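Asks: Provide a 3D model corresponding to the input given below.
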Amino acid sequence: MGSIRRDCLDHVVILGERHLRQVLQYYAHYYNGARTHLSLGKDSPVSRVVQTIGRIKPVPHLGGLHHQYIRI
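Replies: As a prediction, the model looks like this:
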């Protein structure tokens, strides 16, 4: 609960229940697919391949509130 509040809800104005559900759904997708977790060795719950070659490109999440950096 603390991560959702600190990383997301403290920075977004919620405009109703439908908007809250949408924001929470986007955050859960970001949290499980892109955000690193120290307890997982700086990996995400949905593991991904480490890319070592290519240019770095930012991918915005939650309307640019958070970014994931990938290589292309």
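Asks: going forward, measure contacts and count neighbours with C-alpha atoms only.
Replies: Will do.
Asks: show me where the chain has strands.
Replies: In the chain, strands defined by DSSP state E lie at 56-61, 66-71, listed in chain order.
Asks: and residue 24, which of the ones you listed is closest to it?
Replies: The closest of the strands of the chain to residue 24 is strand 56-61. By CA to CA, the value is 12.1 Å.
Asks: next up, for comparison:
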Amino acid sequence: MRREFLDHVVTLDERHLRRVLSAYFEYHHRTRTHVSLGKDCPEPRPVQPPSAGIVVAFPQVGGLHHRYERRAA
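Replies: Next up is the predicted model:
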């Protein structure tokens, strides 16, 4: 977590640190892939076929990471 996140963020106080850590934990469990889980997330998500539309990026954790989904054009 330190290399992926905390080394890139300047926190202002304890409340800010808790808020950014909460955002990172949500990203880590719902979006980030894990090799030990077969490149899936702890909370599995459905596979989106190419026919579902174009790939759109959604910024997460203040734009430090992104989540990608297919959306109909």
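Asks: TM-score them against each other, please.
Replies: Comparison of the two superposed chains (TM-score structural alignment, normalised by the length of structure 1) gives a TM-score of 0.92, and 69 aligned residues with a CA RMSD of 0.6 Å.
Asks: Columns mean neighbour count and distance to residue 42 of structure 1 on top of the strands of structure 1, output as JSON lines?
Replies: Shown next, in JSON lines, are the strands of structure 1 (neighbours: other CA atoms under 10 Å; distance: least, CA to CA, whole Å):
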{"stretch": "strand 56-61", "mean neighbour count": "13", "distance to residue 42 of structure 1": "18"}
{"stretch": "strand 66-71", "mean neighbour count": "14", "distance to residue 42 of structure 1": "13"}
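Asks: And the ones you listed: which comes nearest residue 47 of structure 1?
Replies: Residue 47 of structure 1 lies closest to strand 66-71 among the strands of structure 1, at 13.9 Å (CA to CA).
Asks: Report the angle between the closest one and strand 56-61.
Replies: Relative orientation of strand 66-71 of structure 1 and strand 56-61, computed by axes from the mean of the first three to the mean of the last three CA atoms, to 10 degrees: 150 degrees.
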